[in-house]
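In: Quick one: sequence and predicted model below, then my questions.
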Amino acid sequence: MPHIDYFFAIISPFTYLAGTRLEEIAGRHGATVAYKPFDLIGLSALTGGVPLKDRPPARQEYRLQELRRGGLKAGMPINLRPAHFPTNMAPASYAIIAAQKAGGGDLAALTHGLLRACWAEEKDIAEDAVIRDCLGAAGFDPGLADSGLLLGAEVYASNLEEAVRRGVFGSPFYITDGDERFWGHDRLDDLDAHLSGKL
């Protein structure tokens, strides 16, 4: 059975634009998926990335055009300048980690619900109430927002270490068996082709 390690930052707009296509691809190929949320700011510092606020104006302007076009192509609403961005990624990431361990709900729905809350619904995904609502809507116990804090903090830190060790440098990032790496929501077709044996 194929397996995909899914490294992502919960505040990444490009991860939002991926929607649930990863899960659709995994379903077609019978692949399992391990969700590995990480600290994008920490990753950038360790892999040579430049924080968004420090990028030259041309790069910032191009990013906004890419996001606008990406939303149109995906048929997804997106606010290019959300009210609560950037925000603390850790609490929502901890909740995803706790939910993955607990099981019983829809992890894809939880992850996408949190991303959508930031990029389409003008909600602060660092707020406990928002995280609890997303957990409940995805079929998880909202109490995981509290009970999963210790586990979440430990795994969140180790996910960052693993990401750096395995060559991750952005979000979303997909790694398959055999260490095939795919960076970006616009590489999901390539991931699909790889799992089909075409790439």
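Out: Alright, I've got the coordinates. Residues are numbered from 1 along each chain as shown.
In: Going by C-alpha atoms from here, please, whenever you check contacts or count neighbours.
Out: Noted.
In: show me what contacts the closest residue to residue 103 other than its chain neighbours?
Out: What sits nearest to residue 103 in space, not counting adjacent residues and going by CA to CA, 6 or more residues apart in numbering, is residue 140, at 7.7 Å. Residue 140 makes contacts with 99, 103, 104, 105, 106, as judged by CA atoms under 8 Å, 6 or more residues apart in numbering.
In: Now the buried members of those.
Out: Buried by 16 or more other CA atoms under 10 Å: 99, 105, out of those.
In: any idea where the helices of this protein begin and end?
Out: 13-17, 21-29, 40-47, 57-74, 90-102, 107-119, 128-137, 144-147, 149-165, 188-195 (DSSP state H).
In: Quick one, which of those helices gets closest to residue 5.
Out: Across those, the minimum distance to residue 5, taken as CA to CA, is reached by helix 149-165, at 9.9 Å.
In: For residue 195, see how far away the residue nearest to residue 182 when sequence neighbours are not counted is.
Out: In space, and not counting its chain neighbours, residue 182 is closest to residue 174: 5.1 Å by CA to CA, 6+ apart. Using CA to CA, to the nearest Å, we find residue 174 at a distance of 12 Å from residue 195.
In: Structure two is appended below for comparative analysis:
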Amino acid sequence: MAQIDYFFATLSPYCYLADQRLEAVAAKHGATINYKPFDLITAFGRTGGTPPKDRHVSRIEYRAQELPRQAKKLGLPFNLKPAHWPTNGAPSAYAFIAAQNAGGGDLGALAHAIFRAVWAEEKDIAQDDVIRACLSEAGFDPKLADSGLLEGAETYSRNLEEAVERGVFGAPFFIVDDQRFWGQDRIEDVDAYLSGKL
């Protein structure tokens, strides 16, 4: 059975744009998804990237056009300047890891609920009540927002180290076998690779 290692950041607009298309591709091919939330901003500093606020104006302007354009193409509601961005993405990542360890819900739905809270619903994913609502929506116990914080922090840190070691430099980032795919617009390529076409 194929495995897709999915490196994502709970604050990334491009992860939000991925929607649940990766889950659909995995289901189509009987593949499993190994979700790996990680600290994208720290990864930028270690892999030659630049945080959005520090980029050249031409890149900032392009991002301002490209994100709404892609959201419209995908039929997703989107706010380019959400009320609570940037915020601390760690609490939502820790809760995701707790849910991953506990089981019983839909991890793809949880990831999308967190992304959607930021980019479409004007919610602060650093707040416990927002995280609990996302957990509940995806079929998990909302109390997971308050559990496994140390383990969550350790896993989050390990995911960052693994990301850097394996050549991950952005999000969303997918690794299948030795093949790396970067960006929400490469999900179709993951599908083609799993189909044996790439």
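Out: Arrived safely, thanks for sending. Remember, predicted model here, so these are calculated numbers, not experimental data.
In: got the end-to-end distance for stretch 164-175 of the first structure?
Out: OK, stretch 164-175 of the first structure end separation, CA to CA: 13 Å.
In: neighbouring contacts of that stretch?
Out: 4-9, 12, 14-15, 40, 43-44, 46-47, 49, 163, 181-185.
In: ok now that stretch, how far from the chain's centre?
Out: Distance of stretch 164-175 of the first structure from its chain centroid, counting by CA atoms, centre = their mean, to the nearest Å, is 11 Å.
In: Over which residues of the second structure does that stretch lie when aligned?
Out: Stretch 164-175 of the first structure lines up with residues 164-175 of the second structure when matched by TM-score structural alignment.
In: quick one: the residue nearest to residue 103 of the first structure from residue 93 of the first structure, how far?
Out: On the measure of CA to CA, residue 140 of the first structure and residue 93 of the first structure end up 14 Å apart.
In: Could you do residue 60 of the first structure as well?
Out: Residue 60 of the first structure sits 26 Å away from residue 93 of the first structure, going by CA to CA.
In: How about residue 59 of the first structure?
Out: 27 Å.
In: When the two are compared, which one has more neighbours?
Out: residue 93 (31 against 12; other CA atoms under 10 Å).
In: which of the residues in the match of stretch 164-175 of the first structure are buried?
Out: 168, 169, 170, 171, 172, 173, 174, 175.
In: can you check stretch 176-184 of the second structure too?
Out: 176, 180, 181, 182, 184.
In: now stretch 137-150 of the first structure
Out: Here stretch 137-150 of the first structure shows 137, 138, 139, 140, 141, 142, 144, 145, 148, 149 as buried, counting by 16+ other CA under 10 Å.
In: Which single one of those is nearest to residue 125 of the first structure?
Out: Checking these one by one against residue 125 of the first structure (CA to CA), the nearest turns out to be residue 145, at 11.6 Å.
In: Make sure that closest one is actually in contact with residue 128.
Out: Yes. Look at residue 145 of the first structure against residue 128 with CA atoms under 8 Å: they come within range, at 7.0 Å.
In: what residues are shared contacts of the two?
Out: Going by CA under 8 Å, 6+ apart, residues that sit against residue 145 of the first structure and also against residue 128 are residue 91.
In: Who are the contact partners of the residue most central in space within the second structure?
Out: Nearest residue to the geometric centre of the second structure (CA atoms, centre = their mean): residue 8, 3.2 Å. Counting by CA under 8 Å, 6+ apart, residue 8 of the second structure makes contact with 15, 35, 36, 37, 38, 40, 171, 172, 173.
In: one more time with 6 Å
Out: Residue 8 of the second structure is in contact with 37, 171, 172, counting by CA atoms under 6 Å, 6 or more residues apart in numbering.
In: Check which residues of stretch 104-122 of the first structure are buried.
Out: 105, 107-122.
In: How far does it sit from its chain's centre?
Out: 10 Å.
In: equivalent range in the second structure for that stretch?
Out: So stretch 104-122 of the first structure sits over residues 104-122 in the second structure, by TM-score structural alignment.
In: Residues contacting the matching stretch, please?
Out: 16, 77, 78, 79, 82, 83, 123, 134, 138, 139, 140.
In: Near residue 5 of the first structure, how many residues? Count them for me, please.
Out: 18.
In: my read: it touches residue 34, true?
Out: Yes. Using CA atoms under 6 Å, residue 5 of the first structure is in contact with residue 34, at 4.9 Å.
In: Grab the nearest non-local neighbour of residue 80 of the first structure.
Out: residue 64 (6.4 Å).
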